[in-house]
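> sequence below, structure please.
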Amino acid sequence: MQPGGFQYAAGEHPAEGWSYREALVETSRLAELATLPAAGTLALEALRIAAWRPRAVTELDERAIPHEFDWLRSAVHLAKGCYRGQETVAKVHNLGHPPRRLVLLHLDGSDAVLPDAGAEVRLGRPDDEGAVVGRVTASARHHELGPIALALVKRSADVASELTIDAAGVLVPAVQQVIVPPGAGATADVPRLPRLGAR
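This is a model prediction of the structure:
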């Protein structure tokens, strides 16, 4: 976690050891890299998802705020003054709750399909007609975890409930691993005062 940050995820964050970097190499020097292990972009995407590392291209939309992605731990300094969006960040962190939360989905791999970005996340088992509670933002096959995905779900979605994702017509059962808990925020613990005239 960065100085001045705040982590919503409980326990050790899987991105603690994340050290991904990109470098441009001249074509004439490619032979020098022949001894290094190589992997493709699909493997990189699976590692990113398993490390709970959201990416602007896949996870962000016009309504996104840092709290939904647990970015307060690595990208926001809560003790600094005056930056764009400071009021929203401070208000949600101290008094409110983010409306959505990022979760890691462990997908049933029986059908060997992965949901596309934007696939609906529904409450309940595949035979239920549960309410839509979110959308998949990215999915991949991890070398140890199997099929996984990141999804943004409503804060009110029960953390213990089973979920179903529509992967191109195949209903895939999933369970969520909490990244941002439903109670994230409201760290100021301001007591609620009774309304005037209430009995």
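
> from now on I want contacts and neighbour counts done on CA atoms only, so please keep to that.
Noted.

> center of this protein - which residue?
Leu102 (3.2 Å; Cα atoms, centre = their mean).

> what's stretch 149-157 in contact with?
With contacts defined as Cα atoms under 8 Å, 6 or more residues apart in numbering, stretch 149-157 is touched by 49, 52, 59, 68, 98-107, 121, 123, 133-140, 181-182.

> what's the answer for stretch 110-122, then?
Identification of contacts with stretch 110-122 by Cα under 8 Å, 6+ apart yields 58, 129-140, 147, 151, 153, 163-168, 170, 172.

> could you also give me the structure for this second sequence? I'd like to compare it with the first:
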Amino acid sequence: MTSPLLTTPGAVSAESTDAGVAAHYGRPAHEGRAIERSGAWVDRSNRGVVRVSGPDRLGWLNDLTSQLTLGLVPGAGTEALVLDTRGHLRHHLSLVDDGEAVWIHTEPGDGPALAAFLDSMRFMLRVEVADLSGSRSVLTVLGPERDKAVAAAVERIGGVPVRAAEGESDLFVPSERLVEAAEALTEAGASPAGLWAYEAHRIAGHRVRPGLDTDERTIPHEVDWVGRAVHLEKGCYPGQETVARVHNLGRPPRRLVMLHLDGTVERLPEAGSAVEFDGRTVGRVGSSARHHELGPIALGLVKRAVPVDTDLTADGIAAGQEVVVAPDTGANAQIDLRRRPR
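Predicted structure coming up:
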């Protein structure tokens, strides 16, 4: 798909996974500052959208995902994971309940697969699953002044579910009214920002993106999903054994770091390229971007044993590491060794 918002003055299309929406609108640094200091909207209409309705929806999702969704307050956004039996990621869900249905957005192209999986797990429960990727589009609004803009867009469009979480609001807008919603946001003081600025903001916030910052071996503890997308005090779900075992007895084999890259190098590292220490490959690079204040940054997964105070190279670029997941994450069991009285 190609977003109609690419006709916005200055819009330049993103590439690869995010092709079809704007990478920037001509002023990436200004857009980054608007995200953090005032208000900005980001076209994320390439995201997959799934709607789950029916009276059993929250309990059903609670049984299928890593998140505690029972009693989820309408309007309160959260994240959840669908894991396989070994604790590896199948789907990442950004979701909100509006009192009548759960609205989910997921990675570009993943909406149909997520909907098909959920539909296959309905059995006799009172739930309905619909893939709305072609009829609903996500607009994300950020910044300290975002509430005014969100209210203006909801008033203009009407019936727009809003997911509020981690300093941003996601609007599930009817696709045919996407331009109208963006205009309402702009008139209310939010300026357009592209994915370059949004991704830089996300990386600086240490939030991983599935498929870029994860691979087929990733488990939740490695990438700081515990607490954010994984609830440790809920009932059984696929993959829980791995989560519980790492949390209580072991430590994950890898850990997430943020990489501060050498700013004199003109290029950014490729996702999936090697992170090296002392000439040896010790991990992989995930997503990267140029932040308006921090300069070039990236996320990476490195082996747990890599010293936390050492410099690394990412795709041949010198990089200092900022610890996100500590090497001693996990192993939280308190085991008292009892000795026989002599």
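
> among the contacts of stretch 149-157 of the first structure, which are in helices?
Ile49, Glu59 (DSSP state H).

> nearest residue to the residue nearest to the centre of the first structure other than its sequence neighbours?
Using Cα to Cα, 6 or more residues apart in numbering and skipping residues adjacent in sequence, the residue nearest Leu102 of the first structure is Leu152, 4.7 Å away.

> wait, a helix at that neighbour?
No - using DSSP: H, G, I helix; E, B strand; the rest coil, the assignment for Leu152 of the first structure is strand, not a helix.

> looking for the alignment partner of it in the second structure.
With TM-score structural alignment as the criterion, Leu152 of the first structure lines up with Leu301 in the second structure.

> what about that match, distance to Gly235 of the second structure?
Distance, Leu301 of the second structure to Gly235 of the second structure, by Cα to Cα, to the nearest Å: 29 Å.

> which one's more surrounded, these two?
Using other Cα atoms under 10 Å, the more surrounded residue of Leu301 of the second structure and Gly235 is Leu301, with 27 against 12.

> quickly note the distance from the more buried one to Thr264 of the second structure.
Leu301 of the second structure is 23 Å from Thr264 of the second structure, by Cα to Cα.

> same check, this time on Val82 of the second structure
40 Å.

> between those two, who's got more neighbours?
Using other Cα under 10 Å as the criterion, Val82 of the second structure and Thr264 rank with Val82 on top: 23 against 9.

> which stretch of the first structure lines up against the host helix or strand of the more buried one?
Per DSSP states H and E, Val82 of the second structure falls inside strand 78-83. Under the alignment (TM-score structural alignment), strand 78-83 of the second structure falls on nothing in the first structure.

> angle of the next helix-or-strand element following that strand against strand 78-83?
Using DSSP H and E, the helix or strand that directly follows strand 78-83 of the second structure along the chain is strand 89-97. On the basis of axes from the mean of the first three to the mean of the last three Cα atoms, to 10 degrees, strand 89-97 of the second structure is oriented at 150 degrees to strand 78-83.

> Provide the aligned range in the first structure for the longest strand seen in the second structure.
Counting by DSSP state E, the longest strand found in the second structure is strand 280-291. Counting by TM-score structural alignment, strand 280-291 of the second structure falls onto residues 131-142 of the first structure.

> got a list of contacts for that stretch?
For stretch 131-142 of the first structure, contacts defined as Cα under 8 Å, 6+ apart pick out 42-43, 45-47, 49-50, 58-59, 114-123, 147-154, 157.

> what's the spacing between that stretch and its chain's center?
10 Å (Cα atoms, centre = their mean, to the nearest Å).

> what does stretch 241-251 of the second structure give?
Centre-to-centre, stretch 241-251 of the second structure and its host chain are 23 Å apart (Cα atoms, centre = their mean).

> matching residues in the first structure for it?
Mapped onto the first structure using TM-score structural alignment, stretch 241-251 of the second structure spans residues 87-97.

> list the helices and strands the helix or strand hosting Asp147 of the second structure packs on?
Under DSSP H and E, the secondary-structure element containing Asp147 of the second structure is helix 146-157. Helices and strands touching helix 146-157 of the second structure, as assessed by 3 or more Cα pairs under 8 Å, 6 or more residues apart in numbering; DSSP states H and E, comprise strand 168-174, helix 178-187.

> out of those, which comes closest to Gly239 of the second structure?
strand 168-174 (28.0 Å; Cα to Cα).

> need the helices and strands packed on helix 146-157 of the second structure in a markdown table (columns: distance to Ala130 of the second structure).
Listed next are those as a markdown table, based on distance: least, Cα to Cα, whole Å:
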| stretch | distance to Ala130 of the second structure |
| --- | --- |
| strand 168-174 | 14 |
| helix 178-187 | 20 |
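
> please identify the deepest-packed of the ones you listed.
Burial of these is given as mean neighbour count (mean count of other Cα atoms under 10 Å); strand 168-174 ranks first at a mean of 22.

> got the angle between it and helix 146-157?
10 degrees.

> hmm, Phe69 of the first structure is touching Leu102, no?
Yes - the criterion here is Cα atoms under 8 Å, and Phe69 of the first structure meets it with Leu102 at 5.4 Å.

> what is in contact with those two at once?
Looking at what touches both Phe69 of the first structure and Leu102 (by Cα under 8 Å, 6+ apart), the common residues are Ile179, Val180.

> so what's Ala253 of the second structure up against?
To be clear, residue 253 of the second structure is Pro; Ala isn't right here. Pro253 of the second structure makes contact with Glu222, Lys303, Arg304, according to Cα under 8 Å, 6+ apart.

> one more time with 10 Å
Under the criterion of Cα atoms under 10 Å, 6 or more residues apart in numbering, the neighbours of Pro253 of the second structure are Thr218, Ile219, His221, Glu222, Val246, Leu301, Val302, Lys303, Arg304, Ala305, Pro327.
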